[in-house]
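Trainee: Need a 3D model of the following:
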Amino acid sequence: MLPPRPPRPTPLPSSRPFHFLVVVSVLCFAAILTPAPAAVAAAASGDADGGGGEGGVIRIRTAAVARSAMDTKPFISAKDALKKEPISDVIALKDSMKYFDAEFFNDSKLREMEDGAKEFNVPAFRENRKLVATENGGLHNPSVLLFKSSWSSGSMTSETRSFEYPRASSVHRPTNDEDIAFMSVIELGELIRTKQITSRELTDIFLRRLKRYNPVLEAVITYTEDLAYKQAKEADDLLAQGKYLGPLHGIPYGLKDIIAVPHYKTTWGSRTFKNQVLDSEAYVYRRLKSAGAVLVAKLVTGSLAYDDIWFGGRTRNPWNIEEFSTGSSAGPAASTSAETAGSIAYPAARCGVTALRPTFGTVARTDVMSISESLDKLGPFCRSAVDCAVVLDTIRGTDAGDPSSREVALGDPFHVDITKLTVGYLDDAEMEVVDVLSSKGVKLVPFKLNYTVESVQSILNITMDTDMLAHFDNWQREGHDDDYEAQDQWPVELRRARLIPAVDYIQAQRARGKLIREIKDSFTVDAFVGNVTDWERVCLGNLVGMPVVVVPTGLKSIENPPKGGTKRRTTVTTGIYAPPDHDHIALALAMAYQSVTDHNKQRPPIDDLGPNDVIQR
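Mentor: Below you'll find the model as predicted:
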């Protein structure tokens, strides 16, 4: 049943028309200033008439009548009144709370929050941005919130000592440049030390190779040719004076183009910054220069250190040049590079080279573009684990420009007794590695990392994206994300990062702490062997800060080979993981494996793919 109609009101006496209009005016403006829900919803959806309901129209018209009778205030439309009314902002704020998983505030609290944000938060945000965010890249003003990756309860007091490198014996200069190019750092260093080759000659060889293959591989952004010949001459002159600086003396190398070198472009792989020259010298570059190494090129990084797409193209895999190299360290497959979340592991695995992602904090990142201050790490891509150890020993160290860097008292990987180690192997480990290490006297046991944290990947994404946005806040505000090379990458992630509340960023770090404690308790072996490109494990390893050596373990046929066959191949790799501060253990095991295998010595078939294999370019 419908409720009974209310009785019709008694008409007001005709002698009081003015009072009638006053009452109507007050009531109708009150209705406009506290609109019905339907009118509010219509206003929020942009309905210019204040809603499709008849009540909204009646109020507008009645207000107009009141104005014509009194003519004491300017006319305010329902649309304008709704815009000015604070409650409409409250409704918008309430609606936005669903994006922060915080739909539990009433209107009074939301109005209080709105006032506080306007009066305190926004002015503070703007002031802080003026202080630290006018420049992009996170090169200056590092956070005071520091991540410590070490599992040691106390400070590391052991003296940091240089490794004792093995000396290559009976090394003779090959007769052709191709063989020279595939020699190890230790072997090349011996050729230079014994004056069988000069640094100038070696620099010539590698620059010619880079220029020969770069049109296909797209691995170089900037050749540092003048600098290279200058440094090569200095290395040769020192040797002529009887001064030998060590195994990197006169050795050519490349740097990922997020690492600053004076007088040369540091593009970060981005068209926004492709002409950027930083008047600074990265710590890692200073270390390599002091060791006598020769910089021949700034190598490709994916745009703003994301994947393999950059402003000049997309870097290819030398083993299968119809594939791309993956990871932001796309170009540096024989150099010093960086990882936040897979940028060493993925390209090393795809391109079949040995690489080391060191313990977080081992290598100072001063004057290197930053994605995340608690995740970024610098490490080498090399021919072998021996070479990785040599480079690590050169570049490791602390610097005032990177508060997260520390003196990690690593053991000497060349003097580890691997027969005293217990090494686990996961279900996805390459069993050849397990068998070889077992034959070398290592105790191998089945192993599994046990942890209850199910949000590993989201913890990394929240951490990485929020930190990256802080470092490129100005870039986004100026609309440069519209010019980004791959719109489904950083632009999408950093827009989403705007909606990550500070409280949930902190909760992610607390969850990260729980994960680290569980991994520490679960790490009951000295090291373990397992897949190096599993995304969950990539996230976990970077959140924990643990080192891993990427080790080539073989080759297999590509999928869907061309008719008639091809020499292109897919590389097979594995990872040797160790606890933080135990990089020397992982390196020692990798060196033991490579001492009796030759997978790391194989050469990509760029020049000879087969008569029926036409590469689509």
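Trainee: Every contact and neighbour count from this point should use C-alpha atoms.
Mentor: Noted.
Trainee: The stretch 451-600 of the chain: strands as residue ranges?
Mentor: If DSSP state E, counting those that start in this stretch is used as the criterion, the strands of the stretch 451-600 of the chain fall at 527-530, 548-557, 569-577.
Trainee: can you tell me how far the residue nearest in space to the middle of the chain sits from Ser374?
Mentor: For the chain, the residue nearest the mean C-alpha position is Thr340 (4.0 Å; C-alpha atoms, centre = their mean). Counting by C-alpha to C-alpha, to the nearest Å, the gap between Thr340 and Ser374 amounts to 9 Å.
Trainee: cool, Tyr213 as well?
Mentor: As judged by C-alpha to C-alpha, Tyr213 and Ser374 stand 36 Å apart.
Trainee: of these two, who's got more company?
Mentor: More crowded of Tyr213 and Ser374, by other C-alpha atoms under 10 Å: Ser374, with 24 against 15.
Trainee: Now for the nearest residue to that one once chain neighbours are set aside, how many residues are close by?
Mentor: Nearest residue to Ser374, sequence neighbours excluded (C-alpha to C-alpha, 6 or more residues apart in numbering): Phe147, at 5.5 Å. If you count neighbours by other C-alpha under 10 Å, Phe147 ends up with 18.
Trainee: I'd like to know how far Phe147 sits from Gln509.
Mentor: From Phe147 to Gln509 the distance is 10 Å (C-alpha to C-alpha).
Trainee: next up, for comparison:
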Amino acid sequence: MSCQPGGEDPPHHSREPVLDEFRFDINRRRFLQCFSAGGLALMPGALAAVAGDADLITQEMLEAAQSIAGISFTPQEQERILARLNGSAGPLPGFDVLREADLGDLPPAMVFNPVVPGTSIPTERRPFRRQLREVSLPATDRELAYLPVTHLSRMVETRQVKPSELTELYLDRLRRFDPVLFCVVELTEEIARRQARQADDEIAAGIYRGPLHGIPWAIKDLFAIRGTRTTWGMSPYRDRVIDQDSTVYERLTDAGAILVAKVSTGALATTARWFGGRTRSPWNTERDAAGSSAGSGAAMAAGLAAFTIGTDTGGSIIGPSTRNGVTGIRPSFGRVSRHGGMVLSWTQDTVGPICRSSEDCALVLDVIQGPDGRDNSVMDLPFNFDATTDVSRLRVGYLRSSFEGEIPESPGDPEAAEVERATRANNRQALEVIRSLGIEPVPFDLPDVSIAGIDLIRFVETAAFFEDATRRGDLTLVEEGPERSVRPIEIRSAWFTPAVAYIQANRYRMRAMQQMTEAMSGLDLFVGSRLPLTNRLGNPVVALPSGFFRDWPTSLHLTGRLFADAEILELAHAFQRATDHHLKHPPEF
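Mentor: Predicted coordinates for the structure are as follows:
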């Protein structure tokens, strides 16, 4: 049975909001039949939005909506509710206003603060300290391409290599290896060559902006940059150009970095699949590069840029860093502006670097972090990274569940348990390296928190950001197109979340934040991670290579208390000075 006026389903490219068509033309009984046939009941808010100023909301509708909202009212209470919903003081006029408003990319007036009331965050500012080193030009271009920013920047500064030479090297590698990895959305050759010429001229004139001056980089295709396509991995947007520059691009450009490419994101920031294909890992091209910062992880591992930028909501920096054997940091929530980027969750999204080393991550994070006057979630807090510090001062725990207990078999992926066993074995060795640095990690357990109670927040915020795309039918094109994204059904389902549940989920998150703060009260960081929880609470996490399972990299995760970004990078740097896992590269690239 069709639920559309006239009995015909609209074409997927229809630009008219389907819910508005319901509102004006459908009668109440047919409305209920349509949703009952699909096993759906409308929540009060969505129900009011549909009813609009046509038919009145009936008791039948209200009773159907109660089931999905998980609440029951008496007949007398329902009568008063109906009078309110159908009256001039009810929510219907407000729904009309919101539907007609052009909200663009405006964030909500509510701003998430991950800091628990009563908790103090250090505010003392100390100089950023790099580890200075003497470097010389390697024998081959491949070796040059894989050098960390710490080395490349010294070569640029001492004029052993020109920014334009590095730029052409990386552009050539991007062209050569993209047909295998499917990681490039757009080569930004015109921008790159213009910026490289400027860097050449400035450095020749004795003007040196800092360690990112003349360094080529790539950015995840969620960020707007004038003159480039911003597709979000979605086929309906494959040719879209947004006339705006994101904050992260502006800051890296001001630092003299050279943009060479926009790299792939899984459609709607999920998985590694986008309209151009499935982004693959250079360690094993039969496997994907993990999502959703798949292009950032793959490009980094294959030596296609000196550093990349990714985003993370539920693991999209840490996952690709782990899968591709590179170093990446998901910064604390409130550390880096998201202005000019796609939104999955205004209260959970973060922006961070994926690099060759932890010191590289610190160099990039130092440039992109801090308030910009556009993203109100960003706090003005110090980032006191010191590559020369004595890390024995750090209070470190280790997450018992990352090192102990049974590893369940996975019927759908028989190799998963083997990988986990190898990861644990490598991480136990990593723990010994940390002990050799003068640290004695103590056992640590995370609070028992149900992620489902918090995830409602992200689902609703994603649905709000993509309301226009949902009404236009863009999500159907993404669902049925080459990207085959599963995100659209998640977005549609979120429309049926009661507003009360969204607020309660935020209160539940506050309790989890309190529990996490208490659990970490004696620690600066812990070894191991539980991304589903820490990502939702705003904690910083760094992933760094810890060894191999066969020819597949494994990863060590360090998780910090809020805004301990510098501390986790300092320990990661000390670990990488004592090991060489991060210096291994895929042999075929």
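Trainee: Could you tell me the TM-score of the two chains?
Mentor: Overlay of the two chains. TM-score (TM-score structural alignment, normalised by the length of the second structure): 0.82; 504 aligned residues with a C-alpha RMSD of 2.2 Å.
Trainee: and Thr140 of the second structure, what pairs with it in the first structure?
Mentor: When the first structure is aligned by TM-score structural alignment, Thr140 of the second structure is paired with Asn176.
Trainee: Its match and Val296 of the first structure, how far apart?
Mentor: Taken as C-alpha to C-alpha, the span from Asn176 of the first structure to Val296 of the first structure is 21 Å.
Trainee: repeat for Asp504 of the first structure
Mentor: From Asp504 of the first structure across to Val296 of the first structure, the span is 44 Å (C-alpha to C-alpha).
Trainee: ok, now Gly254 of the first structure?
Mentor: From Gly254 of the first structure over to Val296 of the first structure the distance is 6 Å, taken as C-alpha to C-alpha.
Trainee: more neighbours, those two?
Mentor: A count of neighbours by other C-alpha under 10 Å puts Val296 above the other of Gly254 of the first structure and Val296, at 27 against 24.
Trainee: so that one is in which element?
Mentor: strand 294-299 (DSSP states H and E).
Trainee: in the superposed pair, what's the mean gap between that strand and the second structure?
Mentor: Strand 294-299 of the first structure differs from its equivalent in the second structure by a mean of 0.4 Å after superposition (mean C-alpha distance after the TM-score superposition for the first structure).
Trainee: Tell me which residue of the second structure matches up with the residue nearest to Ser374 of the first structure.
Mentor: Aligning on TM-score structural alignment places Phe147 of the first structure opposite Phe112 in the second structure.
Trainee: before we move on, back to that, which SS class is the residue nearest to Ser374 of the first structure?
Mentor: Secondary structure, DSSP: H, G, I helix; E, B strand; the rest coil: Phe147 of the first structure is coil.
Trainee: hang on, it packs against Pro403?
Mentor: No: counting by C-alpha atoms under 8 Å, Phe147 of the first structure stays clear of Pro403, with 9.6 Å between them.
Trainee: Now list whatever residues contact both of these two.
Mentor: Common contacts of Phe147 of the first structure and Pro403 (C-alpha atoms under 8 Å, 6 or more residues apart in numbering): none found.
Trainee: Counting neighbours, what do you get for Ser169 of the first structure?
Mentor: Ser169 of the first structure has 9 neighbouring residues, counting by other C-alpha under 10 Å.
Trainee: no, scratch that, I was asking about Asp551 of the second structure
Mentor: 10.
Trainee: which residues does it contact?
Mentor: Asp551 of the second structure makes contact with Trp283, according to C-alpha under 8 Å, 6+ apart.
Trainee: so how far is His557 of the second structure from it?
Mentor: In this structure, Asp551 of the second structure and His557 of the second structure are 20 Å apart, going by C-alpha to C-alpha.
Trainee: what's the answer for Glu77 of the second structure, then?
Mentor: For Glu77 of the second structure, the distance to His557 of the second structure - C-alpha to C-alpha - is 52 Å.
Trainee: Those two: which is more packed in?
Mentor: His557 (26 against 10).
Trainee: which one is Pro44 of the second structure nearest to, not counting chain neighbours?
Mentor: Ala65 (5.7 Å).
Trainee: Compute the number of surrounding residues for that neighbour.
Mentor: 23.
Trainee: Residue in the first structure paired with it?
Mentor: By TM-score structural alignment, Ala65 of the second structure lines up with Ser96.
Trainee: which element is its match on?
Mentor: Secondary structure from DSSP H and E places Ser96 of the first structure in helix 86-96.
Trainee: For that helix, name the packing helices and strands.
Mentor: Here helix 86-96 of the first structure touches helix 37-44, helix 107-116, going by 3 or more C-alpha pairs under 8 Å, 6 or more residues apart in numbering; DSSP states H and E.
Trainee: what does the next helix or strand after the shortest one correspond to over in the second structure?
Mentor: So that's helix 37-44 of the first structure. Remark: after helix 37-44 of the first structure, the chain's next helix or strand is helix 54-70, criterion DSSP H and E. Per TM-score structural alignment, helix 54-70 of the first structure has no counterpart in the second structure.
Trainee: Could you pull up the residues touching the residue sitting furthest away from the middle of the second structure?
Mentor: Within the second structure, the residue lying farthest from the chain centre (C-alpha atoms, centre = their mean) is Gln76, at 47.1 Å. Going by C-alpha under 8 Å, 6+ apart, Gln76 of the second structure touches no other residue.
Trainee: mind checking how far it is from Ala83 of the second structure?
Mentor: Between Gln76 of the second structure and Ala83 of the second structure the computed distance is 11 Å (C-alpha to C-alpha).
Trainee: Could you do Trp283 of the second structure as well?
Mentor: Taking C-alpha to C-alpha as the measure, Trp283 of the second structure falls 63 Å from Ala83 of the second structure.
Trainee: More neighbours: those two, which one.
Mentor: Using other C-alpha under 10 Å, the more surrounded residue of Trp283 of the second structure and Ala83 is Trp283, with 23 against 15.
Trainee: Okay, that one and Leu583 of the second structure: tell me how far apart.
Mentor: Distance from Trp283 of the second structure to Leu583 of the second structure, counting by C-alpha to C-alpha: 14 Å.
Trainee: Next: Ala499 of the second structure.
Mentor: Separation of Ala499 of the second structure from Leu583 of the second structure (C-alpha to C-alpha) stands at 49 Å.
Trainee: same question, Ala199 of the second structure
Mentor: Noted for Ala199 of the second structure: a distance of 28 Å to Leu583 of the second structure, by C-alpha to C-alpha.
Trainee: do Thr311 of the second structure as well
Mentor: In this view, Thr311 of the second structure and Leu583 of the second structure are 24 Å apart by C-alpha to C-alpha.
Trainee: higher neighbour count, these two?
Mentor: Under the neighbour definition other C-alpha under 10 Å, Thr311 of the second structure and Leu583 were set side by side, and Thr311 has more, 32 against 15.
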